[in-house]
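Undergrad: 3D model of this:
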Amino acid sequence: MKLLQFAALLSVIYLMAGCSAQKQVNRKLGEMELRNKYHLGVSVVDSESGKKLIGWQDARYFNPASNTKIYTLYAAMRVVGDSLPGLQYRIAGDSLLFQGTGDPSFLHPELPVSNAYFFLKNAPQRLVYYTGEGSDTRFGPGWAWDDYSGYYQAEKSVFPIYGNVARFTGDSSSVLRADPPFWYPSLVGGAEKPGIEREEFTNTFHFKGRPLPPGLRQDIPVITSDRLTVSLLNASLGKEVESRPGVLSGEVRVVNSIPVDTAFKLMMYESDNLLAEHLMYAYAVKNNLRLHVGEAIRHAIEHHLRQMPDSLVWRDGSGLSRYNLFTPRSTTEVLSRMLREFPENRVLSLFPQTGKQGTVKHFLRNRPLRIYAKSGSFSNNYNLSGYLYSKKGKLLVFSVMNNNYAGPIRDLQRLTEAILEEIYEAF
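TA: Sure thing, here's the model as predicted:
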């Protein structure tokens, strides 16, 4: 009897300690938000018990920026399988007829060469490319029109090649190195400042003098088209590719390209927007949908993101859209579902570790915290969501969302670091 009373007393003490820690953290969050005149939302959940530890304005909507990729990752993990669908094809006489699946890995400069490339390269048949139905737009809703030349806003397309960018690198022996060499004829002088500038409506790249120091690299999105796709296929495969409009009819087979986790890691570690958008195309292919990101998102919400704490305003795969709105508690719900549905070591491996990898390499550097998280930033907004091991060894699921801050992003990063250190100590 005394043992039971002692156990009950311990439970009360732990509960009071937890409430005290929660109040202390909430007080500091309120002071931080008031002092810095911005909007802050924080959700923290114990991964094992599912208990909410912190819920500071966690039911309010925030622009997630690249935290949107957490939702894209979850949807893709649910349905895509172990490899990306690289292309669809069938053999007709002496011809290999094929069409794109939106696979982003075909000669992507940061990914292994895909099976789809070798399949076409080594095919003995005549190659005939079907251009597809073109049901989606090159940019997503709410993307910034004047970011057309930013490396982070590559266009969407049915058959991406080289990540839909032209890569230029400064070289000690020449003015520039183009990758692929296909783009050399498109380089012209006439730029007004250092670096390389693309014309808004043509794939013409202007430079001034020696625009890039040796070793410095600049990736510039290209304007995609069926004609460009065929030209790049011809150049990269070293053989003639015929094109036909429309969708390939009849029964088709699929050639897989690369392991999905390879693509997942690049998307999550380096916040690759093209990969995020085209992973939603992979989701569409697996569900027999059109290659349309919006349609894939609606399907994912209906079939895999039911019974969320709050409705989702989800408009693109990458987070480039200013229209996206999620709540912190919805994000921790998705992160918690990942842990319940997939092996923990796999889930954590898909998120960069703070102080060590990717976009959070310099975040909380040389600190004892062990955090695996995805960042997301726009001007005036910075968010970080993922997994944190507390001082007591508990695995916590968290989402910290900072919006509408009238100052540099680095200030928001420091505030986020302070919040996570407080959570680390408190639980």
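Undergrad: When you work out contacts or count neighbours from here on, use the C-alpha atoms and nothing else.
TA: Will do.
Undergrad: pull the longest helix from the protein.
TA: Using DSSP state H to define each element, the chain has its longest helix at helix 2-36.
Undergrad: what angle separates whatever helix or strand comes next after that helix from helix 2-36?
TA: Going down the chain from helix 2-36, the next helix or strand is strand 39-46, by DSSP states H and E. For strand 39-46 against helix 2-36, the angle by axes from the mean of the first three to the mean of the last three Cα atoms, to 10 degrees is 160 degrees.
Undergrad: what helices or strands is strand 39-46 leaning on?
TA: helix 2-36, strand 52-56, helix 328-341, strand 395-403 (3 or more Cα pairs under 8 Å, 6 or more residues apart in numbering; DSSP states H and E).
Undergrad: change it to 7 Å
TA: When contacts are defined as 3 or more Cα pairs under 7 Å, 6 or more residues apart in numbering; DSSP states H and E, strand 39-46 sits against strand 52-56, helix 328-341, strand 395-403.
Undergrad: how about these, which one is nearest residue 188?
TA: strand 395-403 (40.9 Å; Cα to Cα).
Undergrad: what's in contact with that closest one?
TA: Contacts to strand 395-403, defined as Cα atoms under 7 Å, 6 or more residues apart in numbering, come from residues 38-47, 62, 328, 331-332, 335-336, 380-390.
Undergrad: Can you point out the buried residues in the longest helix of the chain?
TA: Of the residues in helix 2-36, 21-22, 25-26, 29, 32-33 count as buried by neighbour count, 16 or more other Cα atoms under 10 Å.
Undergrad: Now do the helices in this structure.
TA: 2-36, 68-79, 115-121, 226-237, 260-270, 273-286, 293-304, 328-341, 344-349, 409-426.
Undergrad: any idea which of the ones you listed is most buried?
TA: Across the helices of the chain, averaging neighbours per residue (mean count of other Cα atoms under 10 Å) puts helix 273-286 on top, at a mean of 26.
Undergrad: Next, the structure of the following sequence, for comparison with the previous one:
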Amino acid sequence: MVNFRKYISGVAVLAAGFVLAQSTVSTVLYSPGYENQNNSLNLPSPITSIVEKTVLSAKELVDINVNTMMTDPVLKNATWGFVVYDPKTKKVISSYNENTPLVPASTTKLLTTETAMSMLGENYRWNTQLEYSGSVDENGILNGNLYIVGSGDPSLGTNKAGAWAYRDIISDFKEGLSREGIKKVNGDIIIQTALFKGNISKLPENVVWLENNNYYLPAGTTHEINPANEKLIVKKSANFSNEKKFFYVSPYNNQMVYADKYEGDGILTTKLPDAPAYLANTFRTTLVKGGIPVTGKVIPKMTDANPESRKLVSTYKSPTLGDIIFYTNQHSDNGLAEALLKTVGFQSLGDQTTESGRKVVTEHLKSEGFDMMGLNYIDGSGLSRSNNVTPIAQAKFLTSLMNEKYYKTYLNSLPVGGQSGTLKRMFNGLGNGQIFAKTGTLNRVKTLAGYMKTNTGKTLVFSLLVNNYSGSVDMVKKRMEKILEPALDL
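TA: Here you go, the predicted structure:
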């Protein structure tokens, strides 16, 4: 917690003068034109700032700004927590409500992506293979089946993180058949993957399915629709609740989730389409149009009690996990984060479900000494409002990663203030290029956690989680910058 007593007495008269003249630490009375004033944050004049900096230390300025925000009209009724932590001394420099469990939004991805990198390695790749059974006769007729064997590649066909488009994968597969001398397929194209089996389960608790057109279904299918369009039309049902008007549907089970508020336009988007099915169907169509007849159908087969002997034709490798995590954190990609959660679950427990992934992540965090008090880890992306974490736990977790061999890759995956990803429009002045952090945004939730490079050459760790604020998200961003900027001089 902020401790003012140890220095307030020494600067009381000076501070009082600043309060009366500039209102830097007094309650700011809210008015309709509050945000439109030339000095919306009620900042002191440049001359006063210079005088303050010569009298007050950087830490004192951080503490005063935190104290100011307690009475700010945007934050005074919010629940929020803040901590700046020194990874070398292992001590808190400044804090407020650092032990309060708060909704972390997309800063949850910090835990998910680190677990994946720790367990799988930054060079891990997903393979999607084309194989065939049976034999090829002298006329180039394959009397057998083609197999597309997936491994849960979340980037398949998306162009994300350097992933190939579907047409490029299909072209490579077609060339593989040409090398084998196959001119006709007298059989089926069988999809063998367990990618979506885990989605036939209870939906995660309290998930924000769509909000401000920015949040997505963590599981979905597009059937014969191109997954690149990522759209699922929601059709009305006769089973509406009389009390709730808005609903969200998972296409993998008959479960409706009701909500009090809906801000969408009737079209929900999904970041986990049925990619293997689309790949297989498009591959079949391309072969037929290209003069390679396929007599059979596309058939999904999750398990195979009596597998056929098969020959490998071609293998498509995904981008590295490091590349996937870079894309995930820069763009705050919810679908990739949920896929990473399922992947670690599958690698450890042989089961690609959210439940298995959640268990693996929490066990990993325990083994790494994560402070589990106040942690509630529900999903991989931070879409659930039932996620909770404390600012101090986030800060100590980020500190613990600094000695890991993958720390540089992990750090580089985070958006940079004023320069990249979801932080490109924050810290365009002070802090530009010095803040490396994951952002999080839900309705009335704005969060930021990561690292800062100070003007004195230090690397500090911070967490700033704001729940139930008033005003707009841009107003909160300004307050977050106001709190963090003095810390750059620590």
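Undergrad: picking up where we left off before, quick one: the helices and strands packed on strand 39-46 of the first structure as CSV, columns for distance to residue 158 of the first structure too.
TA: As requested, those are exported to CSV (distance: least, Cα to Cα, whole Å):
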stretch, distance to residue 158 of the first structure
strand 52-56, 41
helix 328-341, 28
strand 395-403, 33
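Undergrad: hang on, residue 318 of the first structure packs against residue 279?
TA: No - with contacts counted by Cα atoms under 7 Å, residue 318 of the first structure stays clear of residue 279, the gap being 9.6 Å.
Undergrad: Tell me how many other residues surround the aligned residue in the second structure for residue 257 of the first structure.
TA: Aligned by TM-score structural alignment, residue 257 of the first structure pairs with residue 318 of the second structure. Using other Cα atoms under 10 Å, residue 318 of the second structure has 23 neighbouring residues.
Undergrad: Quick one: residues contacting residue 318 of the second structure.
TA: Counting by Cα under 7 Å, 6+ apart, residue 318 of the second structure makes contact with 125-127, 153, 163.
Undergrad: Can you tell me which of those carry over to the first structure?
TA: For the contacts of residue 318 of the second structure, the contacts that are reproduced in the first structure, applying both residues aligned by TM-score structural alignment, their matches' Cα atoms under 7 Å, are 125-127.
Undergrad: can you redo those residues as a markdown table with neighbour count and distance to residue 174 of the second structure?
TA: A markdown table is the format used below for these (neighbours: other Cα atoms under 10 Å; distance: Cα to Cα, whole Å):
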| residue | neighbour count | distance to residue 174 of the second structure |
| --- | --- | --- |
| 125 | 19 | 22 |
| 126 | 20 | 20 |
| 127 | 17 | 17 |
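Undergrad: which one of the residues you listed sits closest to residue 439 of the second structure?
TA: residue 125 (26.1 Å).
Undergrad: measure that closest one to residue 322 of the second structure for me?
TA: To residue 322 of the second structure, residue 125 of the second structure is 9 Å away according to Cα to Cα, to the nearest Å.
Undergrad: just residue 476 of the second structure next, same as before
TA: Distance from residue 476 of the second structure to residue 322 of the second structure, by Cα to Cα: 31 Å.
Undergrad: Out of the helices and strands packed on strand 39-46 of the first structure, which gets nearest to residue 350 of the first structure?
TA: Nearest to residue 350 of the first structure among these is helix 328-341; the distance by Cα to Cα comes to 11.0 Å.
Undergrad: Quick one: the residues in the second structure that that closest one pairs up with.
TA: With TM-score structural alignment applied, helix 328-341 of the first structure matches the range 391-404 in the second structure.
Undergrad: distance between that stretch and the chain's centre?
TA: 18 Å (Cα atoms, centre = their mean, to the nearest Å).
Undergrad: And for stretch 100-120 of the second structure?
TA: So, by Cα atoms, centre = their mean, the centroid of stretch 100-120 of the second structure is 8 Å from its chain's centroid.
Undergrad: Dump the helices of the first structure into a markdown table; add distance to residue 53 of the first structure as well.
TA: What follows is these, written out as a markdown table (distance: least, Cα to Cα, whole Å):
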| stretch | distance to residue 53 of the first structure |
| --- | --- |
| helix 2-36 | 7 |
| helix 68-79 | 21 |
| helix 115-121 | 46 |
| helix 226-237 | 51 |
| helix 260-270 | 26 |
| helix 273-286 | 31 |
| helix 293-304 | 25 |
| helix 328-341 | 11 |
| helix 344-349 | 21 |
| helix 409-426 | 9 |
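Undergrad: Can you check which of these gets nearest to residue 160 of the first structure?
TA: Set against residue 160 of the first structure and scored by Cα to Cα, these come closest in helix 226-237, at 7.7 Å.
Undergrad: So which elements touch the closest one?
TA: strand 241-244.
Undergrad: buried ones in the strand it packs on?
TA: So strand 241-244 of the first structure, judged by 16+ other Cα under 10 Å, has buried residues 241, 243.
Undergrad: Who are the packing partners of it?
TA: Secondary elements touching strand 241-244 of the first structure (3+ Cα pairs under 7 Å, 6+ apart): strand 126-130, helix 226-237.
Undergrad: what angle separates the longest one from strand 126-130?
TA: Meaning helix 226-237 of the first structure. Helix 226-237 of the first structure runs at 150 degrees relative to strand 126-130, counting by the same axes, to 10 degrees.
Undergrad: Measure how far helix 226-237 of the first structure is from the centre of its chain, please.
TA: Between the centre of helix 226-237 of the first structure and the centre of its chain there are 26 Å (Cα atoms, centre = their mean).
Undergrad: what's next to that helix, contact-wise?
TA: So helix 226-237 of the first structure is in contact with 121, 131, 240-241, 243, going by Cα under 7 Å, 6+ apart.
Undergrad: burial measure for residue 221 of the second structure, as a count.
TA: Other residues within reach of residue 221 of the second structure, judged by other Cα under 10 Å, total 22.
Undergrad: oh sorry, the question was meant for residue 386 of the second structure
TA: Burial of residue 386 of the second structure is recorded as 18 neighbouring residues (other Cα under 10 Å).
Undergrad: Quick check: it vs residue 60 of the second structure, distance?
TA: Plainly put, residue 386 of the second structure is 35 Å away from residue 60 of the second structure if you go by Cα to Cα.
Undergrad: now do residue 218 of the second structure
TA: As judged by Cα to Cα, residue 218 of the second structure and residue 60 of the second structure stand 43 Å apart.
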